[in-house]
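Asks: What follows is a protein structure lacking sequence information:
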């Protein structure tokens, strides 16, 4: 389906029901501006994540409690953001974007180094976080705020300004280095541009430019990033080194069969053959212990969440709301696709966690903050006059 057609679907307005002359009392969910179906699905997903994490962490109860606390904070952030009308986010977008870029610059100057990368800021005794996670939301918000004021579809000069908005945080994140997050930030913002009604002609032109730039991009990759791409093409070339992660994850998934080996019974994960089993490769733990049935159930849950999110996004009544809501839910889908793809060996390993399943605090807050904005767009819509 062309992006212009998809954007028209998101551009539809809800039909005004006949005037019955009787004012309808708002339900509890309408009063608190939360969508009960989406909230229930997210709670089910987070509960599944805690279940898998308990096994993936070697039955580390403290890690699970910490993750549950982070989910609680993320849910509170989601509920708070859902109370604000979309116009508030339109006004806040430049400030959030500017603060995010400033924090990325601070990471380059005084950021903490861990696992060979400089990605974190720390307030001693208070919090340690990754500013790049914030940009997954701030960048598409800023692009949507800009394009919503320019008229649809965007003209070439608007696309150039959008490219500058996207490029600044993407380059700073790539310098940390964090290729996976930089790609996700760029993708989230580019979805906004596509939903704005970009023509197929321009899409084809930009794809050609990207293809021509691939050799230059390859030359500027870090050695370990090049190795990831080469390993993706042939993981058996270095089975005990760079290919270890992909080989062990695909072995774990395959050994689970249809029904799985059972909770806590996975050999690849429990015997610590599987790397990063509580973060990026956690779905391999689920595949080994719960088999094809468990993985299918989880992926079906993700699909239902995406469908519900698209339904909510389609009800947005203004350009900014449509662009932001569409970007949030489609980016969520891409997170899932990239993680499952890299763990199953059909995409290179780029360090993308599985949404609301992998261990992590900042990413959970960012994801549920996005869902809070999505619920805000839906909850604050108004019936249009005839």
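Replies: Arrived safely, thanks for sending. Worth saying up front: this structure is predicted, and the values here are computed from it rather than measured.

Asks: switch to C-alpha atoms for all contacts and neighbour counts from now on
Replies: OK.

Asks: check contacts around the nearest residue to residue 282 once chain neighbours are set aside.
Replies: Once flanking residues are discounted, residue 282 sits nearest to residue 358: 6.1 Å by C-alpha to C-alpha, 6 or more residues apart in numbering. Counting by C-alpha atoms under 8 Å, 6 or more residues apart in numbering, residue 358 touches 49, 53, 278-282.

Asks: the helices in the stretch 51-200 of the chain, which residues?
Replies: 61-82, 86-110, 131-147, 156-174, 179-195, 200-219 (DSSP state H, counting those that start in this stretch).

Asks: try it against this one:
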């Protein structure tokens, strides 16, 4: 099973063939460092995402065109990144981390405001982007690079160092404020630590420490963030205010029934009752127009992508590759779980888009860059004879 492969004992260096025989010849896909199954699944997901986006955006072809261009740029980036060897990522991880932290600091002083938050850096006439997105890759890469030099399973002092590495960017992102992204960055890096073989005793200690810190975390939240948690517990307490989003999203999903109302026929989305319908709540549009069947097919597609990713990660032959590959695909699963959970009302709304379906450029580039790293780790392994 992929998960069993991923959690088997880690080795510091690549495994060598037992009989020092000649490695088998690479296939065409291995020569260009691409996994055709994973790429095919991603293309199907992105194509279906564009179909849903056309309806969710109010049938605006310019929005679909812009998203398509972003997908093409992201795919090219994925192909380029896959050509680099894992040792390149290991070597450049500290530099990427430091650059990312400096850009987060720049956001604090020079960041562009939007929707009540200061999260973007703008290069006039060139690009507007969120530095926090790149930290979804830079932080787990840095943690994996550090643990690659340590004795595994990690000792307490190594865990403390990892906590500092994780904590600095997470705090900077949370102060923008962007609670959703900060939690995702933290999750991606924590997964690396867990895959390194963290003992259950330390996991229990960390859980107890987190539980004891919850009152302080609650006090540190912004008012609108507290309101989101309270609304999650009781959406009907403010149906025309904070509870509006979740009530409309669950209504849209429920009204779709088994087969849905048909493409472009949704009432909640087309009549603009559903907020953020082309970004965070796009799966509610899918549920209303394509019904339970459409949502299950989409979730099955995500399941196949995650399963393939786990298989690729499980074939990694060294510590750094296994930690990074496992973190990339499990974090992708968390994105899907959190988005579906918040739209369906089982999790608080934290502003996490649906991967490769919601409208957005920076997140698409980051996600496909991660898949490029994953395929690089798999394709650059030492190939054993058949």
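Replies: Yep, it's here. Remember, it's a predicted structure, so these values are computed and weren't measured experimentally.

Asks: circling back: would you mind finding the most buried of the helices of the stretch 51-200 of structure 1?
Replies: helix 131-147 (a mean of 27; mean count of other C-alpha atoms under 10 Å).

Asks: Quick one: average offset of that one versus structure 2, please.
Replies: Here the mean offset of helix 131-147 of structure 1 against structure 2 after fitting is 0.3 Å, by mean C-alpha distance after the TM-score superposition for structure 1.

Asks: just checking, what packs against that helix?
Replies: Helix 131-147 of structure 1 sits against helix 86-110, strand 117-123, helix 156-174, helix 179-195, helix 319-343, helix 362-379, with contacts defined as 3 or more C-alpha pairs under 8 Å, 6 or more residues apart in numbering; DSSP states H and E.

Asks: tell me the angle the fourth one makes with helix 200-219.
Replies: Counting by axes from the mean of the first three to the mean of the last three C-alpha atoms, to 10 degrees, helix 179-195 of structure 1 lies at 170 degrees to helix 200-219.

Asks: again with the second one
Replies: Between the direction of strand 117-123 of structure 1 and that of helix 200-219, the angle (the same axes, to 10 degrees) works out to 100 degrees.

Asks: compared with structure 2, how much does strand 117-123 of structure 1 deviate?
Replies: Strand 117-123 of structure 1 sits 0.2 Å off on average (mean C-alpha distance after the TM-score superposition for structure 1).

Asks: The first one now?
Replies: If you overlay the two and look at helix 86-110 of structure 1, the average distance to its match in structure 2 is 0.3 Å (mean C-alpha distance after the TM-score superposition for structure 1).

Asks: Show me what that helix is in contact with.
Replies: Contacts of helix 86-110 of structure 1 (C-alpha under 8 Å, 6+ apart): 118-121, 131-132, 134-135, 138-139, 141-142, 145, 168-169, 172-173, 176, 320-321, 373, 376-377, 380.

Asks: Also the last one?
Replies: Residues lying outside helix 362-379 of structure 1 but in contact with it, judged by C-alpha under 8 Å, 6+ apart, are 30, 33-35, 70-71, 73-75, 77-86, 129-130, 133-134, 136-137, 309, 312-313, 315-316, 321, 324-325, 328-329, 332, 355-356.

Asks: centre of the chain versus that helix, how much separation?
Replies: Distance, stretch centre to chain centre, for helix 362-379 of structure 1: 11 Å (C-alpha atoms, centre = their mean, to the nearest Å).

Asks: try the second one
Replies: Average the C-alpha atoms of strand 117-123 of structure 1, do the same for its chain, and the two points are 20 Å apart (C-alpha atoms, centre = their mean).

Asks: Columns distance to residue 239 of structure 1 on top of the helices and strands packed on helix 131-147 of structure 1, output as TSV?
Replies: Listed next are these as TSV, based on distance: least, C-alpha to C-alpha, whole Å:
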stretch	distance to residue 239 of structure 1
helix 86-110	34
strand 117-123	24
helix 156-174	27
helix 179-195	23
helix 319-343	15
helix 362-379	31
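
Asks: These: which one's closest to residue 256 of structure 1?
Replies: When those are compared by C-alpha to C-alpha, helix 319-343 sits nearest residue 256 of structure 1, at 14.4 Å.

Asks: Please determine how far the residue nearest to residue 282 of structure 1 is located from residue 86 of structure 1.
Replies: Remark: distance between residue 358 of structure 1 and residue 86 of structure 1 (C-alpha to C-alpha, to the nearest Å) = 29 Å.
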